[in-house]
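In: Next comes the sequence, and after it the predicted model I'd like to discuss.
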Amino acid sequence: MNAADKITDASERLERTANENGGAYQEPEGYRGSVARTMFDRPGSEDGTITILVPEHQIGNVSREAYVRIDSMHPRTNTVEAQYLGVVGSGPFAEPDALGANAPTLVVAAAHGAVLTPKYHGIAHVEVFGEKVDGVVIPPLKRPCPNSPVFLLGQEDTKAVLGLDVAAEDKPVRLGLLGSVSSISVEVPAAKKSVLYKHVAILGTTGGGKSTTVSGSIMNFAGAGNAVVVFDIEGEYTTMNEPTQNPHMLAALKKRGLSEAGAPKTRLFYLSGRTSANPRHPDKREFKIAFDDLSPYVLAEVLDLSEPQERRLLEAYDICRITMEREKIYPATPEEHAEALEIDELQRGWPRMTIEKMIDVVAAAIDMIEGGANGFKGRVNGFRDHETVLLQTLNARKIEKDSRSWKAIAKRLWRMKSAGVFANGQQERIRVDDMLEPGRISIVDLSDMDAPYLRNLVIAQILRLLQSRQDDRYAEREEQVRKGAEGKPLTRVNIFIEEAHEFLSAQRIKQMPNLFDQVARIARRGRKRYLGLVFVTQLPSHLPDEVLGLVNNWILHKLTDGGVVNRLKKVVPGVNEATWRSLPNLAPGQALCSLTHLTRPVMVAIDPSPCQLRMVD
């Protein structure tokens, strides 16, 4: 028998022996369809993280942010003891089967141009975030057993596990596509109280895609029947009514199967006397704010007064109010007297008080201190024809003889008056009822206001008016329900505050605590009243902890500041360390989304914006 025959005979005998003992090796039933196996813990293993081994032929099927199911298999009985759910946090990294990655054989071969690729496998780390018990996902109590099979979740299972199935009555709106599975949509419930109305922060560096996220969200929320108000600092969103013409955005839309489109029902509000960033907008409205809506304590903060000056201002405010009462300017009727008793001056000002009246009080005080009050003459819209009572009130109060403080207040009041932001009549005032129409997008264009204190004043007053009107509607609805009627549904409202760091920086909150209290009050009361705030900024390092504490939903684009990331780790739950490390490297349009309706944070490829933005390249 020659050598070839001997080999053939040996092979046949081995095959017969194998068949007699059950045939070729068959993977156990419970392991079929798996893409990886759990392995024994290594030095440095951490709670909540499992290392898995991926066969060479499966490495292409497993990616970071892929969602998996681990059937924890008892090592002796081969029975499933528990089912765990996890996400691939890092890897898979290629590793040779029987050699170290830096083995001399591999190093020498590669260094001298030889091709030597031994059998290899992938090694990845899975963050275990849940255990499935009777169809319900609960926090994991134990770790999966070693050598347990790991299965990729299908689309429907992934959606169910992550909470991506949004009920129709909750008005689902699409945010983008799940980063690891490009065909799964990530949707946000626009009508669910526990999500958008627990407030949102959209953070990221310049060029990370915030504007795309904001404009798409504005259009989608309005499309779901919400009223949307946007405080536009740079005038970026004033062209939203037009479809995008950006070639990069058009290509991205086509790739997603989406079409360009302008936002319907947009209305542009801009301060009277200023220039709109989009003079071609078909629905523009000029407005001014009302001085009598302004709390005296917020006024003192906005004017940036010293402590003595603040005391003088509040004294002037009291004198103005008392003079108005004596002259029956307000309150003038029994109904108004009853209304006046309910006024909370921490939140609003005295009805019918004007900045001219305050200027008259301060001017009369200065004249009285300097001995020239006999020739005092009031101004139109001030205390003209009421000078005698004003001077009598000043005399009775025995004001401080500190002309320097009074003149400093006069200078600041005149500067504010010359800005032209205050209305003289009801017709000039902004009507927030126009903003609370379902599906309406109201863009408050503040791009032609250089003074930050004036922008903040406008934002603060419109916010307070929106809250007050929504409170009234809520009270009316509750009264209808109390009487047994079906209450009229509240309009859901989403308010976007662009460049939030300028409005609510740590320094500004320290200087303007009453202004922040108004924002915090909206945040606390907003959920029941369907009033949700969205803070947008490229400088999250300037946002204080007080603001971050108001937010429960996060959309994080590219962030390169390690200090900011470390702060966010304390307030954004459920994000693994590998994902935090990836934030500085996110591509434009990628975002880490932590939303209250999701079981865990997810990476999302945000949909391109279909509308035209002024400042996007």
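Out: It's in.

In: C-alpha only now, for contacts and for neighbours.
Out: Fine.

In: Let's verify residue 16: helix, strand, or coil?
Out: helix (DSSP: H, G, I helix; E, B strand; the rest coil).

In: residues near it, how many?
Out: 12 (other CA atoms under 10 Å).

In: go on, residue 413?
Out: Neighbours around residue 413, by other CA under 10 Å: 19.

In: Leaving out the residues flanking it, which one is nearest to it?
Out: Of all residues not flanking residue 413 in the chain, residue 359 sits nearest, at 6.6 Å (CA to CA, 6 or more residues apart in numbering).

In: My guess is that neighbour contacts residue 415. True?
Out: No. The criterion here is CA atoms under 8 Å, and residue 359 misses it with residue 415 at 10.9 Å.

In: quick check: longest strand of this structure.
Out: For the chain, the strand that runs over the most residues, judged by DSSP state E, is strand 80-96.

In: if we can go back for a sec, quick one: the helix or strand containing the residue nearest to residue 413 to chain centroid distance?
Out: Element membership of residue 359, judged by DSSP states H and E, is helix 355-369. Distance, stretch centre to chain centre, for helix 355-369: 44 Å (CA atoms, centre = their mean, to the nearest Å).

In: this is the other structure I want to compare:
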Amino acid sequence: MTGKHGPEDSGEAVADPRDYVQDGLILIGVSKSGHEPAAECIELALANRHGLITGATGTGKTVTLQVLAEGFSAAGVPVFASDIKGDLSGIAAKGTPAPKLVERAKEIGLTNYGNTSFPTAFWDIFGKDGHPVRAAVQEMGPLLLSRLMELTEPQEGVLNIAFRWAEDERAAGDAKMTILDLQDLRAVIDEMGKKASTLRSKYGHVAPATVGVIQRRLLVLEEQGADRFFGEPALDIMDFLKVDADGRGIVNVLAAEKLMNTPRLYATFLLWLLTELFEKLPEVGDLEKPKLVFLFDEAHLLFNDAPKAVLEQVERVSRLIRSKGVGVYYVTQSPSDVPDRVSAQLGNRIQHALRAFTPREQKAIRAAAETFRPNPSIDTERAIQELRVGEALVSLLRGKGEPSMVERTLIRPPMSRVGPLTAEERKKLIAADSDNVKKYAKGLDRESAHERLQDRSTMLGQLKHSAKKVFPGLFGSKG
């Protein structure tokens, strides 16, 4: 995690980020559609009602993402954010008073604008640009794995049988028949293929051809590097819910530049994270501020080609996770990227510029304009096409949860660095995060399904397995 100043401290006065968090409000920017400038703020008590940040490439979405992360961190709310281009890593470093940023601060009337860094933890599924993120295959389950492997319905059925068979083996006394990594899953699928005739009466038909397809899909996952994600030690989701010594929320940044080369893995990972939070956090109702805020860039990848069951899961989690004290903010190019059932749950909205060169794009702009509460002073549809970089149409929840009228808003300049850390800066910050290094740096490879099935393939292993079924207590828990 960063220190108070972060890398490359210039010795200039450090801004107090709490200046932008007052009376339970986080300053996003300033609107000027009325006679007097007005602050546009997210109410912390309503921040768990989720949000949507949209706009064309190059219109300022990433900076808005950074401003949101800074505001929540300053308010003592931990943040998880995916970093698609690497630019968001700059939040860990003190910014510099660049002329454009100083000019923006002056334009919106920020007399106390300055620079600082924010406490940051870096994560990476591939374990290179952050602490390794791992999950047990067993925890992810057959539904998400089926989507990840692009399985058909019959193939997904066989994968379900594999998980059920391993679960039944554990229930029968073989506690080490756990599926932790892809090697375990491959071993279980292979064993099922061999035992297809004996398993048919209890689990249904397991076609050898289907077993072969699943094995090939597992190979593809391994070639894409997904094998590094599956294993132990598994991520403890509570490690995302931390604050630093000054009470600022830790900004957890997921390195997603390489991950975007495998968009299905990225989308599956994000949905797994949401599901983990939903299942493991207790119900807390409405709080003064969220326990955690998720900022998901390139959110459309969650929904692209997603089967109905996955979409239903996203909708269910989006609808109910707010009662766990978690706010989810989806970041994508167009509001139409998000299904209506999910979009209906997103109360806080920030719309950057969209361009319309085709009838389809014009229709999308019209649809985007209709999602806002109208403002008599603004032609919303026209404004969406006229917004400059760093300007957005903003409608945020107020009072008892009603959306404010849409306002044309200048987003405040970030206090941290606009742009990425250097590789050396990132490396130093990762190494300094000693708690996470100690917990996650080294992988574990304990005995699980792969080793257990290998043992059963020997004559002695077969005898022990048969005896254990007849005399369950004979070999003890390690037998």
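Out: Yep, it's here. Being a predicted model, the structure only gives us computed values, none of them experimental.

In: how far away is the residue most central in space within the second structure from residue 52 of the second structure?
Out: Nearest to the geometric centre of the second structure sits residue 270, at 4.2 Å (CA atoms, centre = their mean). Here residue 270 of the second structure is placed at a distance of 16 Å from residue 52 of the second structure (CA to CA, to the nearest Å).

In: Ok, residue 304 of the second structure next?
Out: From residue 304 of the second structure to residue 52 of the second structure the distance is 17 Å (CA to CA).

In: After the longest strand of the first structure, heading C-terminal, what element do we hit next?
Out: Reading on from strand 80-96 of the first structure to the C-terminus, the next helix or strand found by DSSP H and E is helix 104-111.

In: Run through the neighbouring helices and strands of the very next helix or strand once past that next one.
Out: Counting by DSSP H and E, the next helix or strand C-terminal to helix 104-111 of the first structure is strand 120-133. Contact here means 3 or more CA pairs under 8 Å, 6 or more residues apart in numbering; DSSP states H and E; on that basis strand 120-133 of the first structure packs against strand 49-54, strand 80-96, strand 136-138.

In: residues in the second structure matched by strand 120-133 of the first structure, start to end?
Out: Using TM-score structural alignment, none of the residues of the second structure align to strand 120-133 of the first structure.

In: and the angle from that strand to strand 80-96?
Out: Strand 120-133 of the first structure runs at 160 degrees relative to strand 80-96, counting by axes from the mean of the first three to the mean of the last three CA atoms, to 10 degrees.

In: And strand 120-133 of the first structure, what's buried?
Out: 120-132 (16 or more other CA atoms under 10 Å).

In: of residue 304 and residue 52 of the second structure, who's got more company?
Out: Using other CA under 10 Å as the criterion, residue 304 of the second structure and residue 52 rank with residue 52 on top: 23 against 14.

In: Would you confirm that the more buried one belongs to a strand?
Out: Yes. Residue 52 of the second structure: assigned to a strand according to three-state DSSP.

In: From residue 378 of the second structure, how far out is it?
Out: Noted for residue 52 of the second structure: a distance of 20 Å to residue 378 of the second structure, by CA to CA.

In: so what's residue 576 of the first structure up against?
Out: 89, 127 (CA atoms under 8 Å, 6 or more residues apart in numbering).

In: How about residue 456 of the second structure: what's its closest non-neighbour residue?
Out: In space, residue 456 of the second structure is closest to residue 462, 4.9 Å off (CA to CA, 6+ apart).
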